[in-house]
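Peer 1: The amino acid sequence is not available; the structure is as follows:
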């Protein structure tokens, strides 16, 4: 049986490489996107991976989309919570919208998506959930109280859900990437990029395919003994 995997934010950056990696490995992948229709359609045409649009910060949209995916492709056995945004500004200048937007998209989305797939996973006795966090949820970062709080919250969420789900054959793990060479990092001014790179012991930015490799390990059928774990992939920049 080919397992169905949903990747939120699955058409760009790390999410796109995760989608492609799972597709290549034989999983039936559905990549979520929200607003970038042109980019999503281009990704679909280039990879052959189906794309579906919904807002992960909206519970009803998540619920309806998971039901739609189950009807079209089969029940969701694998969920990768990767969607995320940034609204960087120091706290004493941060408008409430910047706080709420990031918390809802980056953290509440984990509840929204997991809540919709968990009942089916429990009934079938199998599930794999991987939450994509961030080095900045572990170490903090200036101007990212909202983002760091959301990503740190994701780690606690991962551990609690792992404890609840282990007896039902469901694993829940987190990956915390460091600075990975995606469009977001490429948009940073070169002088700033050099400063960041100088702080990474391996001397380079990560490759998004390295994150995809880790996801493939965590979702494997025979990876049942790994749950509640946080895998840091950051080139040695932050060790906990």
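Peer 2: Sure, I can see it. Here the structure is a predicted model, which means the values were calculated and not measured.

Peer 1: Please count neighbours and contacts with C-alpha atoms only from this point.
Peer 2: OK.

Peer 1: Would you state the strands of the protein in chain order?
Peer 2: For the chain, the strands defined by DSSP state E cover 4-7, 28-33, 51-53, 76-81, 127-132, 170-177, 230-233.

Peer 1: can you redo those strands as JSON lines with distance to residue 158 and mean neighbour count?
Peer 2: Shown next, in JSON lines, are those (distance: least, C-alpha to C-alpha, whole Å; neighbours: other C-alpha atoms under 10 Å):
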{"stretch": "strand 4-7", "distance to residue 158": "16", "mean neighbour count": "24"}
{"stretch": "strand 28-33", "distance to residue 158": "21", "mean neighbour count": "25"}
{"stretch": "strand 51-53", "distance to residue 158": "25", "mean neighbour count": "20"}
{"stretch": "strand 76-81", "distance to residue 158": "11", "mean neighbour count": "25"}
{"stretch": "strand 127-132", "distance to residue 158": "7", "mean neighbour count": "26"}
{"stretch": "strand 170-177", "distance to residue 158": "6", "mean neighbour count": "25"}
{"stretch": "strand 230-233", "distance to residue 158": "9", "mean neighbour count": "20"}
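
Peer 1: Could you report the neighbour count for residue 152?
Peer 2: Residues near residue 152, counting by other C-alpha atoms under 10 Å, number 21.

Peer 1: Quick check: closest non-adjacent residue to it.
Peer 2: Excluding its sequence neighbours, the residue lying closest to residue 152 (C-alpha to C-alpha, 6 or more residues apart in numbering) is residue 137, at 4.4 Å.

Peer 1: Take this one as well and set it beside the first:
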């Protein structure tokens, strides 16, 4: 699954699943750009230690112009773009009566509009063999507890976006796929958190994933071996949705 000489942009790549994806793609041979809102020093050092070039770009995904500028900056710094991983997302939960229109707008701006804008900005740079990979969620298929109306709806929208873009871009040799994690051990959803025992119970394997397990699937989808895979939603969720 080597992608030697490729360039990947991972949005929201400073921590959690995004950082694991960036590190894995670097290990497989890609130079890396990540977007972040704050500090990305850790992932920058990890990628450098793997001998790959890396650039961190500050960008708020809720700002469409900033998303476009981040893609252009990544290409300017690293010379090309072959793989786009749309990982950055907002996770706003709560009873529908307590959520406002501003919450709706921010959720969909970050989780749906930003990936679409990033794809639009990336397309002039992606050629034959280009890869567009979204990070979805298990709760697009199954909402196990109340309060997920915005997040679940936004991640479900990515399923349709993936299918439609897969159809549209296939003739150009560009694949579009969605990797949908289940419960994953990150600082936002730790495996030892207050609700972890309940969440583990929804899976078939009885545990959280580690971010590297999600990154491994992303790496396959980004690889040349996955050239016949497009428009697909791929679950890495420990059986959460079965």
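Peer 2: Received the coordinates, thanks. Computed from a predicted model, the values in this text were never measured in an experiment.

Peer 1: quick revisit: so the residue nearest to residue 152 of the first structure sits right up against residue 151, yeah?
Peer 2: Yes - Residue 137 of the first structure lies in contact with residue 151 (C-alpha atoms under 8 Å); the separation is 4.6 Å.

Peer 1: Give me the more crowded residue out of these two.
Peer 2: residue 151 (26 against 22).

Peer 1: And the residue mapped onto the more buried one from the second structure, how close does it get to residue 60 of the second structure?
Peer 2: Aligning on TM-score structural alignment places residue 151 of the first structure opposite residue 155 in the second structure. Separation of residue 155 of the second structure from residue 60 of the second structure (C-alpha to C-alpha, to the nearest Å) stands at 19 Å.

Peer 1: Residue 108 of the second structure now?
Peer 2: Counting by C-alpha to C-alpha, the gap from residue 108 of the second structure to residue 60 of the second structure is 13 Å.

Peer 1: Over to residue 122 of the second structure?
Peer 2: 17 Å.

Peer 1: which stretch among the strands of the first structure comes nearest residue 20 of the first structure?
Peer 2: Between residue 20 of the first structure and the strands of the first structure, the tightest spacing by C-alpha to C-alpha is seen for strand 28-33, at 8.3 Å.

Peer 1: counterpart of the closest one in the second structure, which residues?
Peer 2: Mapping strand 28-33 of the first structure onto the second structure (TM-score structural alignment) gives residues 31-36.

Peer 1: Report the mean distance between the matching stretch and its aligned residues in the first structure.
Peer 2: Here the mean offset of stretch 31-36 of the second structure against the first structure after fitting is 0.9 Å, by mean C-alpha distance after the TM-score superposition for the first structure.

Peer 1: which outside residues touch that stretch?
Peer 2: 5-14, 22, 25-26, 47, 52-60, 70, 74, 78 (C-alpha atoms under 8 Å, 6 or more residues apart in numbering).

Peer 1: mind checking how far the residue nearest the centre of the second structure is from residue 115 of the second structure?
Peer 2: When C-alpha atoms, centre = their mean is applied to the second structure, the residue found nearest the centroid is residue 87 (2.3 Å). Applying C-alpha to C-alpha, the value for residue 87 of the second structure to residue 115 of the second structure is 8 Å.

Peer 1: shared neighbours of these two, anything?
Peer 2: Joint contacts of residue 87 of the second structure and residue 115 (C-alpha under 8 Å, 6+ apart) are residue 134.

Peer 1: if I pick the aligned partner of residue 235 of the second structure in the first structure, what's in contact with it?
Peer 2: Under the alignment by TM-score structural alignment, residue 235 of the second structure pairs with residue 232 in the first structure. Each residue near residue 232 of the first structure by C-alpha under 8 Å, 6+ apart is listed here: 135, 175-178, 239.

Peer 1: preserved in the second structure, out of these?
Peer 2: Contacts conserved in the second structure for the contacts of residue 232 of the first structure, using both residues aligned by TM-score structural alignment, their matches' C-alpha atoms under 8 Å: 135, 175-178.

Peer 1: Closest one to residue 126 of the first structure out of those, please.
Peer 2: For those, the nearest to residue 126 of the first structure is residue 175 (20.1 Å; C-alpha to C-alpha).

Peer 1: Distance check, the counterpart of the closest one in the second structure against residue 162 of the second structure.
Peer 2: When the second structure is aligned by TM-score structural alignment, residue 175 of the first structure is paired with residue 179. The gap separating residue 179 of the second structure from residue 162 of the second structure is 10 Å, by C-alpha to C-alpha.

Peer 1: Was I right to think residue 126 of the second structure contacts residue 84?
Peer 2: No - look at residue 126 of the second structure against residue 84 with C-alpha under 8 Å: they stay out of range, at 9.0 Å.

Peer 1: Thanks again, I'm all set now.
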